[in-house]
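Colleague: Output the structure for:
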Amino acid sequence: MRALTWHGRHDVRVDTVPDPEIVNPRDAIIKVTSTAICGSDLHLYDAYIPTLRAGDVLGHEFMGEVVEVGAKSTLKKGQRVVVPFTISCGSCFFCEKQQFSACDNSNPAETADMSETLMGHPMGAAFGYAHLTGGYAGGQAEYVRVPYSDVGPLVVPDHLEDDKVLFLSDILPTGWQGAVNADIEEGDTIAVWGCGPVGLFAIQSAFALGAHRVIAIDHYPRRLELAKQMGAEILDYREVNVLEALNELTGGIGPDAVIDCVGMESHGLAIDNIVDTVKAHSFLGTDRPHALRQMIIACRKGGRVSIPGVYGGFVDKFPLGALMEKGLQVKSGQTHMQKWMKPLLKMIEEGKLDTTFFISHRAPLEQASEMYRHWHDEQNDYTKIVLKPDMALPKAEQRQSAAAIA
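Modeller: Got it, this is the predicted structure:
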């Protein structure tokens, strides 16, 4: 089959790799009909996440048709399913508490040991996201083996096209959980850093959960315009002092809650971010948490900090004093996908959530490496890319692709 594979920093390729097979009775094989490039895939593209190996298949946002099932799978051939990016057994201590992303059984022992050394406890598993999270082949491929298929995949009705439900695989539940973790109360003012796909869904979710005002911070004009169209007030951090603007907009009090939809690769020319960038490129540091530092300073006393953005290591220059003295509450973590997918599907069916407004490009899987370059370098214009394994290449590119395979 054809799949997108990682070969090094800024080097991803569509290669021919072995077809997946059933290896456990709870497995299923999915023929991918739609898959997407996620913002956190750029952390892999930039080689910020350790333990990637040449040839690893990437991608954790995908859906498709069931084509083969193990003896203990509850799926049936021909069903359309959305697959959550996290892999969860459904029966361990954490899964029984609906903390599915913390599953204790899905990450194989040989890879769990690595993450335990780094994080203190083994990480849960995920598709297409390095060997710290299990080394599972991802969904930017023609076919995928799905472990624990009796727990993870959500069967979706045929009347909903792929684009409407694809993002149940990650970014919609992630934005929703980010808003839920902000403990939003009726009438709150919420500030969201980052207007990428997760940030846009967090904005939509915050309004759905009762926020009175949402203030969105970014620097890409197209993304800020999308946030504005959803009802958010917008701040371009290149044009304003964010802390001063937030104080002015909130009467000097600060936002009731802040949501970090940026994660480990903050942009900007603030002195702390410049130092972080130098440290990261000289292997003296990992994450660039400028946005997180800023939101802790901005949040009102007694407020809440929600962190759905991805971080991978240790940070310094952290405003722990502000966090403690202001009495801020912090909630973070990977998304507990199975907890949210079904109720969010119902909201999509009822027309309460818009899941397609920010899709900017659709392309064949064979163009995935090109799309990664665009996603990395042209984020103002490329707000979300959906890859279709069955989409035909233009004829000239078909000839080039056939010659390359030969």
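
Colleague: contacts and neighbour counts: CA atoms only from here.
Modeller: Fine.

Colleague: what ranges do the helices span in the stretch 251-400 of the chain?
Modeller: 271-281, 290-298, 320-325, 337-349, 368-377, 395-405 (DSSP state H, counting those that start in this stretch).

Colleague: Alongside the first, I'd like the structure of this one:
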Amino acid sequence: MRAVVWQGKEKVGVDEVPTPRLREPTDAIVQVTSTAVCGSDLHLYAALGPFMTQGDVIGHEAMGVVTEVGAQVEHIKPGDRVVIPFQIACGHCWMCDNGLHTQCETTQVREHGTGAALFGYSALYGQVPGGQAEYLRVPHADFGPIKVPDDDEPDERYLYLSDVLPTAWQAVQYAHIPAGGSVLVLGLGPIGQMSARIARHLGAETVLAADLVPERLAMAQRHGAHVLDLRDIDDLGAVVRDLTQGRGPDSVIDAVGMEAHGSPVAGAAQKVVGLLPDAVAAPLLKTAGLDRLAALYSAIHTVRRGGTISLSGVYGGTADPIPMLTAFDKQLTVRMGQANVRRWVDDLMPLVTDPADPLGVLDLRTHRLPLAEAPHAYEMFQKKLHGCIKVVLDPMA
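Modeller: Predicted structure coming up:
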């Protein structure tokens, strides 16, 4: 079958790889009909090379049709249309029972001290072949796959249940925006877009959304956010205080994370590390503090005293300098983490299936391309070319 594989720093290709087969009685095989490129995939593309092996199949946002199931898989069957959560969770360990599917004790990657295994996301998270492919083997399919209606709606109606929507929903839940309160969303990629929409849907009175890419700002504005163009702002804190009774927003959602290509200093550091042998580079990437922290600093600077910061953007280093004095002095609450997809599906499914499309899921994808054009898709997404906000790849084209 054809699949998108990692070939080296900032280089992916579409190669022939073995078609997956059932290995365990809890497995399923899914023929992928749509698979998206995520901002987190750019970390593999540009920064996490020391944890990648040439030929790794990447991608963690996928949906399709079940073709085969193991003997212990009962809630789905061949022919069902399903969305695959990006993390692999068993559904019955202590962590899963408590809604922390990203910390699943059955699939934790203890070798690297990380949480649940993820599809297509480096040795750090289990090196499980990903979903940017014609077929996907789904471990723990007795729990993970989300069955969706077999209707005439385009895949984009449901695809974002794999990652974008649960991540944005959790980001808003973790932000603890008071009823009628205010929130600032930093970064208007797919997660930021949906965070702003969900915050409005759940009752935030003031939704501020900051970015510097015109197409992203325009999309957020048409969904009701008060957009802030960072190209025209010298002091974001002063601007948002003027819009929030002089205090700052009740909550800030950081939907940026370690976007190295947007940070010259972090980008240069990661390039240096990328030149080192993997055995040397891997520990440095874990501990050297190479992340872009501008968004986090902005969150701490702009949120009101006693407010909440919700981190949904991925940070990778463990030695980053955090302004703890300011965070302590402002008595801030910070919540963070990868989304526990299955925890939020019951909240999201009625909104996704609503014909009125209250979250605007059909207004997120900007490009749909054949799987064969994945290298172009990655470059376009990384460089924000041609108004690219969300790319969906079609393995059947």
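
Colleague: what's the TM-score for these two chains?
Modeller: In this superposition the chains share a TM-score of 0.92, using TM-score structural alignment, normalised by the length of the second structure; 378 aligned residues with a C-alpha RMSD of 1.5 Å.

Colleague: To what extent is the counterpart of Leu243 of the second structure in the first structure buried, counted in neighbours?
Modeller: Using TM-score structural alignment, the equivalent of Leu243 of the second structure in the first structure is Leu249. By the criterion of other C-alpha atoms under 10 Å, Leu249 of the first structure has 15 neighbours.

Colleague: Distance-wise, check Leu249 of the first structure relative to Leu118 of the first structure.
Modeller: 40 Å (C-alpha to C-alpha, to the nearest Å).

Colleague: can you pull the contacts of Ser205 of the first structure?
Modeller: Applying C-alpha atoms under 8 Å, 6 or more residues apart in numbering to Ser205 of the first structure gives the contacts Gly175, Trp176, Ala179.

Colleague: wait, Tyr148 of the first structure sits on Cys89?
Modeller: Yes - with contacts counted by C-alpha atoms under 8 Å, Tyr148 of the first structure reaches Cys89, the gap being 5.8 Å.

Colleague: re the thing from before, export the helices of the stretch 251-400 of the first structure as JSON lines, with columns for mean neighbour count and distance to Asp158 of the first structure.
Modeller: Formatted as JSON lines, the helices of the stretch 251-400 of the first structure follow (neighbours: other C-alpha atoms under 10 Å; distance: least, C-alpha to C-alpha, whole Å):
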{"stretch": "helix 271-281", "mean neighbour count": "16", "distance to Asp158 of the first structure": "46"}
{"stretch": "helix 290-298", "mean neighbour count": "22", "distance to Asp158 of the first structure": "41"}
{"stretch": "helix 320-325", "mean neighbour count": "14", "distance to Asp158 of the first structure": "47"}
{"stretch": "helix 337-349", "mean neighbour count": "18", "distance to Asp158 of the first structure": "12"}
{"stretch": "helix 368-377", "mean neighbour count": "18", "distance to Asp158 of the first structure": "27"}
{"stretch": "helix 395-405", "mean neighbour count": "11", "distance to Asp158 of the first structure": "30"}
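
Colleague: Ok, which of these comes nearest Gly64 of the first structure?
Modeller: Gly64 of the first structure lies closest, by C-alpha to C-alpha, to one member of those: helix 337-349, at 15.7 Å.

Colleague: Could you tell me where stretch 217-232 of the first structure falls in the second structure?
Modeller: Mapped onto the second structure using TM-score structural alignment, stretch 217-232 of the first structure spans residues 210-225.

Colleague: Between the two ends of the matching stretch, what distance do you get?
Modeller: Using C-alpha to C-alpha, the two ends of stretch 210-225 of the second structure sit 10 Å apart.

Colleague: How far off centre is it?
Modeller: For stretch 210-225 of the second structure, the separation from the chain centroid amounts to 19 Å (computed by C-alpha atoms, centre = their mean, to the nearest Å).

Colleague: Contacts for that stretch, please.
Modeller: For stretch 210-225 of the second structure, using C-alpha under 8 Å, 6+ apart, the contacting residues are 184-189, 193, 196-197, 200, 206-209, 226-231, 360, 387-389.

Colleague: How about Arg200 of the second structure, nearest residue that isn't a chain neighbour?
Modeller: In space, and not counting its chain neighbours, Arg200 of the second structure is closest to Val207: 6.7 Å by C-alpha to C-alpha, 6 or more residues apart in numbering.

Colleague: go on, Trp6 of the second structure?
Modeller: Looking at Trp6 of the second structure with C-alpha to C-alpha, 6+ apart, the closest residue is Val12, at 4.7 Å.

Colleague: got it, and Gly387 of the second structure?
Modeller: In space, Gly387 of the second structure is closest to Glu215, 5.6 Å off (C-alpha to C-alpha, 6+ apart).

Colleague: Assign a three-state SS to the one you found, would you?
Modeller: helix (DSSP: H, G, I helix; E, B strand; the rest coil).

Colleague: Can you lay out the helices of the stretch 251-400 of the first structure as CSV showing distance to Leu226 of the first structure?
Modeller: Listed next are these as CSV, based on distance: least, C-alpha to C-alpha, whole Å:
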stretch, distance to Leu226 of the first structure
helix 271-281, 26
helix 290-298, 20
helix 320-325, 31
helix 337-349, 19
helix 368-377, 17
helix 395-405, 32
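
Colleague: I'd like to know which of these is closest to Val310 of the first structure.
Modeller: Per C-alpha to C-alpha, nearest to Val310 of the first structure of the helices of the stretch 251-400 of the first structure: helix 290-298, 11.2 Å.

Colleague: what range in the second structure matches that closest one?
Modeller: Counting by TM-score structural alignment, helix 290-298 of the first structure pairs with residues 294-302 of the second structure.

Colleague: Stretch 325-343 of the first structure now?
Modeller: Using TM-score structural alignment, stretch 325-343 of the first structure pairs with 329-347 in the second structure.

Colleague: Might you calculate how far that stretch sits from the centre of the chain?
Modeller: 13 Å.

Colleague: same question, stretch 335-353 of the second structure
Modeller: How far stretch 335-353 of the second structure lies from its chain's middle: 12 Å, per C-alpha atoms, centre = their mean.

Colleague: again, but for stretch 156-165 of the first structure
Modeller: With C-alpha atoms, centre = their mean, you get 20 Å for stretch 156-165 of the first structure.

Colleague: in that stretch, what's buried?
Modeller: For stretch 156-165 of the first structure, the neighbour count (16 or more other C-alpha atoms under 10 Å) marks Val156, Asp162, Lys164, Val165 as buried.

Colleague: what's the farthest-apart pair in these?
Modeller: Using C-alpha to C-alpha, the pair of these lying farthest apart is Val156 and Lys164, separated by 10.3 Å.

Colleague: hang on, the earlier thing: outside of the match of helix 290-298 of the first structure itself, list whatever touches it.
Modeller: 186, 236-237, 240-241, 248-249, 252-254, 256-257, 309, 323, 326-327.
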